[in-house]
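Trainee: my questions concern the predicted model and sequence given below.
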Amino acid sequence: MMSLPDIARATALEHRMFPEGGAVVTLVSGGADSVALLRLLASGALGDFAGRLRVLHVDHMLRGDDAAADAAFVEALCAEFGVPCRVVRYDVAAYAAAEGLNLEDAGRRVRYRFAEQEADALADALGASRSHVRIAVAHTLDDHVETFLMRLLAGAGASGLRGIRPVRGRIVRPLIAARRAEVREWLASQGASWREDATNADTARTRAWIRAELLPLIETRFPAFARTTERTLGILADEDDLLAEMAEAFARDFATVAPGRVELDRARMATLSRAMARRTVRAVLAAAFPEAGRLEAEHVEAIVDGLSCEDFARDLPFGLRAETEYATLAVSRRADTPAPVEPCLLEVPGRVDLGVAGAMTARYAEPGEMPATRDAAVLDADALGLPLLVDAPRPGDRIQPLGMAGTKKLHDVFVDAKVPKRLRPVTPVVRSSGDVAWVAGLVTSERFKVTDATKRVVVVEWERP
């Protein structure tokens, strides 16, 4: 029987996960799987990453004191290994409500977005190519099989049923061939501890129910179910990759992609089978609109049907609209629904691109060096929790405006400033440890104001589009 380090090494080699001389950002929650992955990376079991390994821990602000204890545990573990650790707190529940996502999907999107930014920052700090930085996450074979079962029950297509990819872009999963029990046995043999998330035992959640009840039940009749499913999913993945390559080729030949708009050649699309037309539509939309990857099957089916209609028009989620225009079917973003500012980390000093909302910069300065303006906030550096977070307004957001004793809803801030509803999603909100510090161009928080006792300040400037 292979040891956990051997399984992880074999998986990393098979899928060419770590380039020579590359760097790694690993997501560590404090749970057994992520702790094991950190130990493997820090010990050199998966390669020499000395000076090129970073840890990111994201507190979803859902579990109160338990979450704080998780963060403290991860920081202590990183200190033990001498690995730099970044802890980011983000209100995932509010983000999920604003985006219409469930908590699991919202948390995943936030973690990966922050991890991508942390990977870019690590590459820049090392003077290395960003393509040489990997984001290591600790999914196991159990996660792979659970995901397959979840999607099977929900009625997913072939692409969804393939489960979790060992490699996706810069994201790598060295433990994807290891059982969860193997991970825990190895940790116990090392005398290592980890944190338990009580919400993982809540069988009201589908994944927890599959993990605690369905999968163990299946394995009482079919003990090798996980391993046989792994082989089956490998075959599905190979075939799905082939079909995806074909769809991407058709997308390049049959569609025109421009910022905020795609046009499909209706005559050429008519030569495809319905199955390939669906895949090609998805490939085209994904190239132009990142959020379109979350479109439901019914919306893709509607577009495929619309290719054969002269007067097709339909509004889609995420502010998109599809309509036929003579020889083409165009999908574009409605003018009244710009894409909201996506969550991003703002280092000090640093700069982040906010897409259609412009950009945001931050730097340290001496008190009195620069006055606050409409597009520049001057904040007390010692009152801030870094890195700063920049995103869009969310339902329930409040701020204590300068000079006010109480708080005010951001909705009321926008109404009082007569900001049109269509512009509110692209008005950046700067947050510090979960609190609103500045609504760009509108109001600064009393909590972070500069006083006579301020020793240094952070200047945050909005570069409007």
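Mentor: Ah, there it is. Residues are numbered from 1 along each chain as shown.
Trainee: please make it C-alpha for all contacts and neighbour counts, starting now.
Mentor: Fine.
Trainee: now the top helix by length along the chain: buried residues?
Mentor: When the chain is parsed with DSSP state H, its longest helix is helix 225-254. By 16 or more other CA atoms under 10 Å, the buried positions in helix 225-254 come out as 226-227, 230, 233, 236-237, 240, 243-244, 247-248, 250-251, 254.
Trainee: distance to D120 added to the residues you listed, as JSON lines?
Mentor: Listed next are these as JSON lines, based on distance: CA to CA, whole Å:
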{"residue": "A226", "distance to D120": "35"}
{"residue": "R227", "distance to D120": "36"}
{"residue": "E230", "distance to D120": "32"}
{"residue": "L233", "distance to D120": "32"}
{"residue": "L236", "distance to D120": "32"}
{"residue": "A237", "distance to D120": "29"}
{"residue": "D240", "distance to D120": "29"}
{"residue": "L243", "distance to D120": "31"}
{"residue": "A244", "distance to D120": "27"}
{"residue": "A247", "distance to D120": "30"}
{"residue": "E248", "distance to D120": "27"}
{"residue": "F250", "distance to D120": "32"}
{"residue": "A251", "distance to D120": "29"}
{"residue": "F254", "distance to D120": "33"}
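Trainee: okay, pairing it with this:
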Amino acid sequence: MPSVSRRYATGQNRFERPSGRANNELAAPVVLMVSGGADSTALLVLAVTSTLDIDDGRGRSRIARERLHVLHVNHELRGIDAEEDEEFVSDLARRYGIPCTIRRVDIAARAASTDGNVENAGRIVRYAEAARLANELSASFGTPRSAARILTAHTADDRAETFFMNAIRGTGAAGLSSIPRRRNRIVRPLLDCAHNELCDLLRMRGIVWREDEGNANTRYLRAFVRHEVMPVVEHRNPHVVASLANTCDILSDEDAYLTSVAARTLRKLVRREGLGLVVIDAARLAATEVALARRMVRQALLGVCSELRLEARHVARVLELVAAGEGATTVPLGVEARVEHGLLVIRSRQALPAAVAAWLEVPGRLPLSDGRVLAARLHLVPPGDVCAYARSHALEWVGQSVLLDAAAVGIDPVQGGRLWVDVAHAGDVLCPLGMHGQSKKLSDLLGEAHVPVEERPLVPIVRTSPTGAVVWVAGIRADERAKCVPATSQLLELSLLPAP
């Protein structure tokens, strides 16, 4: 591996503005994530004094100092040591004349409220704070958010360690690709540098850095790989870090291609999607080549919750359910995958809005928690066959609106009234329209309509009162006893309207 001095010490300004690039994009903010360790200290020094490739089309070039901004996140985990890290980074930024933002976050509390993983919680918070700062700076600079850059100090050593960490956890090609050189606005310009080279650079310049004693605690997986695994591997192959860098680049290129193919295929299989929810054709997914199916499931899970720390076993379990045609499983952070009625439903905890329980005035409208609206109004009976008129209305509205006999459900033709709307309850029965008075359990009706169990609380059930008979299972079936008959004198129209 070439030396750091040859890579960074030239000091030449290779600023060449690419044709067609807007001036304000080249003036966009560059956030340096600095912890105070050797690698991030070197990142700050090199960003100020030398050239870096931040993937903005200019290659290796100097970054205008007014674009630079340091971010330090104090995790509040190490007491006085964390305070001293914060002070060190502030002083270092001040020495080079770079603005510095300090963010303090109780990572232990954050971890306790999720999966208990302190390392994961810290990572999520750091990137969230970096994104927030980049957005704030972009607004003040008057530049597009997409033009901002967030630089991290990941090195070739970090990449090799992450390769082994992901292999130990269990992963696919994406995990074995390890740390990417760029993901959206996040760029790792030191990914070809070894940690020892950066330490040598700092020593040559007489710059000290902070050491985190926690990095030696092999209870954490990264420390275990760094201190227990890497020395053994390097004893067998002293150039393993460079070898793995090449391997990761190859895997990353191939993974990017297969990911794009999987994304195109997944779009064809999606039957419904929303915030924290995606519904996929399970039969077609089961018929897809397993190499693509794995990626499609992974993309779907991450689309529902981008913070998931997926392992190969999580994706494999979902595919097992798809092959079986039924069943459910939960992956980290409470995301559920369920196969039912030929569909794979993936949802987060926040996907389901609250169930409804309220009066619907007649005439009137009742907003539902998912944005839809339940509407009721009265109509005069038109000339001709009222029963045929009601049937044609239901066909035209594909069951999303029905015409019922107002008197049969207790609605006064002059003064109107009100109906109770809530959800299905255990033991509910009705006489579905078209079954000539035969009763059926409401749960069986919903099952025959292929409504997933977890979505049934979202189906509005219209009743004569909180304890009264079912009038309409909204969007599915009316009750036989509420249908229009030749003697009907007033029509009640109930409609389930989509969200605006």
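Mentor: Ah, there it is. Please read these numbers as outputs of a predicted model, since none were measured by experiment.
Trainee: quick check: TM-score for this pair?
Mentor: Laid over one another, the chains give 0.66 as their TM-score (TM-score structural alignment, normalised by the length of structure 1), with 335 aligned residues with a CA RMSD of 2.9 Å.
Trainee: follow-up on the earlier one: now do the longest helix of structure 1: which elements does it pack against?
Mentor: helix 141-154, helix 158-161, helix 274-288 (3 or more CA pairs under 8 Å, 6 or more residues apart in numbering; DSSP states H and E).
Trainee: hmm, 6 Å instead?
Mentor: Counting contacts by 3 or more CA pairs under 6 Å, 6 or more residues apart in numbering; DSSP states H and E, helix 225-254 of structure 1 packs against helix 274-288.
Trainee: quick check: the helix it packs on compared with structure 2, mean distance?
Mentor: Mean deviation of helix 274-288 of structure 1 relative to structure 2 after superposition (mean CA distance after the TM-score superposition for structure 1): 1.7 Å.
Trainee: average offset between the helix or strand that that helix is followed by and structure 2?
Mentor: Next helix or strand after helix 274-288 of structure 1 toward the C-terminus (DSSP states H and E): helix 297-306. Helix 297-306 of structure 1: mean distance to aligned residues in structure 2 after superposition is 2.7 Å, counting by mean CA distance after the TM-score superposition for structure 1.
Trainee: so for helix 297-306 of structure 1, what gets flagged as buried?
Mentor: 300, 302-304, 306.
Trainee: cool, and stretch 93-111 of structure 2?
Mentor: Using 16+ other CA under 10 Å as the test for burial, stretch 93-111 of structure 2 gives 93, 98-101, 103, 105, 107-108, 110-111.
Trainee: now the helices for the stretch 51-200 of structure 2?
Mentor: All helices of the stretch 51-200 of structure 2, identified by DSSP state H, counting those that start in this stretch, fall at 80-95, 107-112, 118-141, 156-169, 173-176, 195-204.
Trainee: I'd like these as TSV, with distance to L497 of structure 2 appended.
Mentor: Output for these, formatted as TSV (distance: least, CA to CA, whole Å):
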stretch	distance to L497 of structure 2
helix 80-95	55
helix 107-112	40
helix 118-141	37
helix 156-169	47
helix 173-176	42
helix 195-204	60
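Trainee: N215 of structure 2: which of those is closest?
Mentor: Closest to N215 of structure 2 of the helices of the stretch 51-200 of structure 2, according to CA to CA: helix 118-141, at 11.4 Å.
Trainee: which residues in structure 1 does that closest one align to?
Mentor: Helix 118-141 of structure 2 lines up with residues 103-126 of structure 1 when matched by TM-score structural alignment.
Trainee: list of residues touching that stretch?
Mentor: The contact list for stretch 103-126 of structure 1, computed with CA atoms under 6 Å, 6 or more residues apart in numbering, reads 25, 92, 96, 130.
Trainee: could you identify the pair within the residues you listed that is furthest apart?
Mentor: Of all pairs drawn from the contacts of stretch 103-126 of structure 1, the widest gap by CA to CA lies between A96 and R130 and measures 29.1 Å.
Trainee: for the alignment partner in structure 1 of E197 of structure 2, which non-adjacent residue is spatially closest?
Mentor: Residue correspondence to structure 1 (TM-score structural alignment): E197 of structure 2 is matched to E182. Excluding its sequence neighbours, the residue lying closest to E182 of structure 1 (CA to CA, 6 or more residues apart in numbering) is L4, at 6.8 Å.
Trainee: ok, that neighbour to R334 of structure 1 distance?
Mentor: Applying CA to CA, to the nearest Å, the value for L4 of structure 1 to R334 of structure 1 is 51 Å.
Trainee: not counting residues beside it along the chain, what's closest to the counterpart of R67 of structure 2 in structure 1?
Mentor: Counting by TM-score structural alignment, R67 of structure 2 lines up with R52 in structure 1. Spatial nearest neighbour of R52 of structure 1, chain neighbours left out: A23 (4.7 Å); criterion: CA to CA, 6+ apart.
Trainee: surely that neighbour is in contact with I135?
Mentor: No - A23 of structure 1 is beyond contact range of I135, at 8.8 Å (criterion: CA atoms under 6 Å).
Trainee: quick one: stretch 238-246 of structure 1 aligns where in structure 2?
Mentor: Counting by TM-score structural alignment, stretch 238-246 of structure 1 pairs with residues 253-261 of structure 2.
Trainee: same check on stretch 264-274 of structure 1?
Mentor: Per the alignment by TM-score structural alignment, stretch 264-274 of structure 1 matches residues 280-290 in structure 2.
Trainee: what sits up against that stretch?
Mentor: Under the contact criterion CA under 6 Å, 6+ apart, stretch 280-290 of structure 2 has outside partners 269-271, 322-323, 342-344.
Trainee: so how do I select the buried members of these in ChimeraX?
Mentor: To isolate in ChimeraX the members of the contacts of stretch 280-290 of structure 2 that are buried, counting by 16+ other CA under 10 Å, one can use:
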select :269,270,322,343,344
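Trainee: need the contacts of stretch 280-290 of structure 2 in a markdown table (columns: distance to G334 of structure 2).
Mentor: What follows is those, written out as a markdown table (distance: CA to CA, whole Å):
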| residue | distance to G334 of structure 2 |
| --- | --- |
| L269 | 24 |
| V270 | 21 |
| R271 | 22 |
| V322 | 19 |
| A323 | 22 |
| G342 | 23 |
| L343 | 20 |
| L344 | 16 |
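Trainee: farthest-separated two in the contacts of stretch 280-290 of structure 2?
Mentor: Using CA to CA, the two most remote members of the contacts of stretch 280-290 of structure 2 are R271 and A323, lying 18.4 Å apart.
Trainee: what's L32 of structure 2 aligned with over in structure 1?
Mentor: Aligned counterpart of L32 of structure 2 in structure 1: T26 (TM-score structural alignment).
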